[in-house]
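Participant: Test case, fold it:
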Amino acid sequence: MYSQALNDGRKIFAVAPMIDWTDRHCRYFHRQLTGEALLYTEMVVADAIIHGPRDRLLGFSPEEHPVALQLGGSDPAKLAEAVRIASDFGYDEINLNVGCPSDRVQSGTFGACLMRMPELVADCVTAMKRVAGVPLTVKCRIGVDEQEPEAVLPEFLARMIGAGADAIWIHARKAWLQGLSPKENREVPPLDHGLVHRMKEENPDVFLGINGGIADLDQARHHLDQMDGVMLGRAAYQNAGLLAEVDEKIFRAPHRDVDWTALCETMTAYSERVLAQGGRLNHVTRHMVGLFQGYPGARRYRQILSTESTKPGAGPQVIAEAFGAVDVAGSPEPAMEAARKAG
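Facilitator: Next up, the predicted model:
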């Protein structure tokens, strides 16, 4: 995937891995909107895969492809074993998390704190690469705490490349491991997109993607003029409608209007299957709330999904009711303005 992208100049657009957000129901929904974007799982800890319920942790729908599994851990042997187990599930990529700043991640000695231990991360990458039959990638920050990104990031990238990483996704912010919450770590440390762009200039033969603070597809295209890939997180989740434009605006696919009726029917049928397997309606609908940003009736749509889906016995008809509240023929407001009004 990544070597071909470098060879033929094809760019990659990805929806970032987000804990508690990008579960299998979210990814199934996102895939209905874009056939081309690379979708990531939530971070799954290697120990959980080795000792926990594998089908629940790793299972996904075939329709989600291409889909990447993000792993968390710092023990090369355990990570390699997790990769071996995951290989039976058919993921298109395995990614190592070196960017999450949460306390619970730090307590397990993985995530962003590993930016301080590039030798260990390189050992992890080498061990994982040895058993992975698909691209093995890393997602990192530009540095943590008192580190100077201009000095730290080039060395970190060199070690990952030397260890065999097929691609590196760089979140263009430092992570402060003490004093800032995970939410604040997504907003407070200043962005340094320029540094990430320079890393690409210095590594023309290595796939480097950029993440962090990218709000819409216009900004995404700007970054793709200089980077091999672009990754959106909250912007894609909270305004999922922009994913319906990814194939055309990023991958130059022919324009097609969204068939909202078909989307409603697809998600209704999917919800029926989830309910039949013991799930709850809001396990699916909570990921759909941001779909109609800017459309007339969007507020009512959000109200229906947010309130009716959580009631005891809620069924898939709630989705049809919510879709019915939206005037899809109306002109949506610009994405940024719609997102601002949605809060």
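
Participant: going forward, measure contacts and count neighbours with C-alpha atoms only.
Facilitator: Noted.

Participant: Would you map the helices across the stretch 101-250 of the chain?
Facilitator: Ranges of helices within the stretch 101-250 of the chain are 103-107, 118-131, 149-163, 182-185, 193-202, 217-224, 234-238, 246-249, based on DSSP state H, counting those that start in this stretch.

Participant: Name the residues that touch the longest helix out of those in the chain?
Facilitator: For the chain, the helix reaching the highest residue count under DSSP state H is reported as helix 260-276. Applying Cα atoms under 8 Å, 6 or more residues apart in numbering, the contact partners of helix 260-276 are 29, 32, 280-281, 284, 315-317, 319-320, 323, 328.

Participant: Between which two of the residues you listed is the distance greatest?
Facilitator: Arg280 and Val328 (26.9 Å; Cα to Cα).

Participant: And those two? Which one has more around it.
Facilitator: Arg280 (21 against 17; other Cα atoms under 10 Å).

Participant: and the more buried one, how far is that from Gln32?
Facilitator: Noted for Arg280: a distance of 20 Å to Gln32, by Cα to Cα, to the nearest Å.

Participant: name the element Gln32 belongs to?
Facilitator: Applying DSSP states H and E as the criterion places Gln32 in helix 24-33.

Participant: ok, and what's touching that helix?
Facilitator: 37, 39-41, 59-61, 63-64, 240-241, 243-244, 263, 267, 283-284, 287-288.

Participant: Also this sequence, please, to line up against the first:
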Amino acid sequence: MLDWSDRHCREFHRHITRHTWLYTEMVTTGSLLHGDVQRHLEFNPGEHPVALQLGGSEPADLAQCAKMGEEWGYDEINLNCGCPSERVQKGAFGACLMAEPQLVADCVKAMKDVVSIDVTVKHRIGINDVDSYEFMRDFVGQVAEAGSKTFIVHARNAILKGLSPRENREIPPLKYDYAYRLKKEFPELEIILNGGIKTTDEMTQHLQHVDGVMIGREAYHNPYFMASFDARFYGDDSPVKTREEILHAMIPYIHRQLELYGNGGKGLRINSVIRHMLGLMMGMVGARAFRQTLSDSKKLALGNPNILIEAFERMQTITAYDRSAEELSA
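Facilitator: Just a heads-up that it's a prediction; the model follows:
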């Protein structure tokens, strides 16, 4: 997710679930070929399994960047054919690529030719007013012939003009049946469903029809929702970390980042890590106080990772009565 699933976010999420595949935010080929490669590709080995999502439309450039990703240790290369933002469209990649399946196939083949790891594709069900099942089926079929065996289906149409990226995640109706049909028609492909999935019960239901599910916004806004994934979907009954244990585990990570990059200025801004953790206490008494403490600009400016413990301790002072009073006055 662009601007969301950076390495700090993935580090945090890995403390919640050990087995769930994590994806980088979309990294453009231009950023890698002409920018700071280390900043874009560096990650903690503890993040595995982790996929690098690329944005681009030039086969040679994508091949070069896919090779970089493999050399840096990523487990998968994912081509973004689903982002509808105007900024991405100006670069001629993202969802607009669905109109050019042969180009996407060429891009996939170019990457497959130079890496040994999987090359996967994330896409929508259609673009603008073209959203028939047949359109998506033909797109997937043509790209699959180039060697991609895994397709992540965001089960909404992408409206390229008139809707913001956020509106594109909410307004176009979800058509899960398209992904179900795709799996029936291409049983040899791995079909992963994405879009609007918020509960483990929904995930279990979808998994009766497809091979996997991808969680986006819910994993970000309510991250501890993922704490049950390892046992429920991967058969790992190892104890999961409590929310408090996760806070304590993140403190040494933040200290290491501060040692490497410094605090503030051109270094690490502590909020770049902590912003991903605001939803950790969602649904719990005192969650609002927790968020307020972690959003205090004066406290954040001090660059002290112990703000996490301060936020947790403040949360403990809130009673159920206090929470009810807050809600009534809101």
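
Participant: what does Phe233 of structure 2 align to in structure 1?
Facilitator: Counting by TM-score structural alignment, Phe233 of structure 2 lines up with Ile250 in structure 1.

Participant: got the contact list for its match?
Facilitator: Ile250 of structure 1 neighbours (Cα under 8 Å, 6+ apart): 13, 217, 221.

Participant: what stretch of structure 1 does stretch 92-103 of structure 2 fall on?
Facilitator: Under TM-score structural alignment, the match for stretch 92-103 of structure 2 is residues 109-120.

Participant: Please list the residues outside that stretch that contact it.
Facilitator: 72-74, 97-101, 105-106, 121, 140-141, 143-144, 156, 159-160, 175, 177.

Participant: Which residue in structure 1 occupies the aligned position of Ile77 of structure 2?
Facilitator: By TM-score structural alignment, Ile77 of structure 2 lines up with Ile94.

Participant: circling back to that earlier point, looking at the helices of the stretch 101-250 of structure 1, which is closest to Ala80 of structure 1?
Facilitator: Here helix 118-131 is closest among those (Cα to Cα), at 4.6 Å.

Participant: The closest one vs structure 2, average distance?
Facilitator: Compared with structure 2 after fitting, helix 118-131 of structure 1 deviates on average by 0.5 Å (mean Cα distance after the TM-score superposition for structure 1).

Participant: Contacts for stretch 187-194 of structure 2 next, please.
Facilitator: 149-155, 176, 179, 182-183, 206, 210-216.

Participant: please redo it, this time with the cut-off set to 7 Å
Facilitator: Contacts with stretch 187-194 of structure 2, where a contact means Cα atoms under 7 Å, 6 or more residues apart in numbering, come from 149-155, 179, 183, 210-215.

Participant: Return the subset of these lying in strands.
Facilitator: Judged by DSSP state E, these include 150-155, 212-214 as members of strands.

Participant: Report the two of those separated the most.
Facilitator: Every pair of these checked by Cα to Cα; the farthest is Thr150 and Ala155, at 15.1 Å.

Participant: Next, the distance between the ends of the match of stretch 92-103 of structure 2.
Facilitator: 11 Å.

Participant: buried ones in that stretch?
Facilitator: 110-115, 118, 120 (16 or more other Cα atoms under 10 Å).

Participant: In structure 2, what range does the very next helix or strand once past the longest helix of structure 1 match?
Facilitator: Using DSSP H and E, the next helix or strand after helix 260-276 of structure 1 towards the C-terminus is helix 281-285. Alignment of helix 281-285 of structure 1 against structure 2: residues 270-274, by TM-score structural alignment.

Participant: quick one: that stretch to chain centroid distance?
Facilitator: 17 Å (Cα atoms, centre = their mean, to the nearest Å).

Participant: Also stretch 232-249 of structure 1?
Facilitator: 11 Å.

Participant: Now do the buried residues in that stretch.
Facilitator: 232-247, 249.

Participant: List the contacts of that stretch.
Facilitator: 14-16, 33-36, 211, 214-216, 253-255, 290-293, 339.

Participant: redo that, cut-off 8 Å
Facilitator: Contacts for stretch 232-249 of structure 1 (Cα under 8 Å, 6+ apart): 13-18, 30, 33-37, 211-212, 214-217, 253-255, 258, 287-293, 335, 339.

Participant: What subset of the residues you listed is buried?
Facilitator: 13-18, 30, 33-37, 211-212, 214-217, 287-293, 335, 339.

Participant: From the residues you listed, which land in strands?
Facilitator: 13-15, 211.

Participant: okay, now the residue in structure 1 that Ile127 of structure 2 lines up against: neighbour count?
Facilitator: Counting by TM-score structural alignment, Ile127 of structure 2 corresponds to Val144 in structure 1. By other Cα under 10 Å, the residues close to Val144 of structure 1 number 22.

Participant: Save the buried residues of stretch 109-120 of structure 1 as JSON lines, and put in distance to Ala82 of structure 1 too.
Facilitator: Formatted as JSON lines, those follow (distance: Cα to Cα, whole Å):
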{"residue": "Phe110", "distance to Ala82 of structure 1": "15"}
{"residue": "Gly111", "distance to Ala82 of structure 1": "16"}
{"residue": "Ala112", "distance to Ala82 of structure 1": "20"}
{"residue": "Cys113", "distance to Ala82 of structure 1": "21"}
{"residue": "Leu114", "distance to Ala82 of structure 1": "18"}
{"residue": "Met115", "distance to Ala82 of structure 1": "21"}
{"residue": "Pro118", "distance to Ala82 of structure 1": "20"}
{"residue": "Leu120", "distance to Ala82 of structure 1": "17"}
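
Participant: Asn7 of structure 1: which of the residues you listed is nearest?
Facilitator: Pro118 (28.0 Å).
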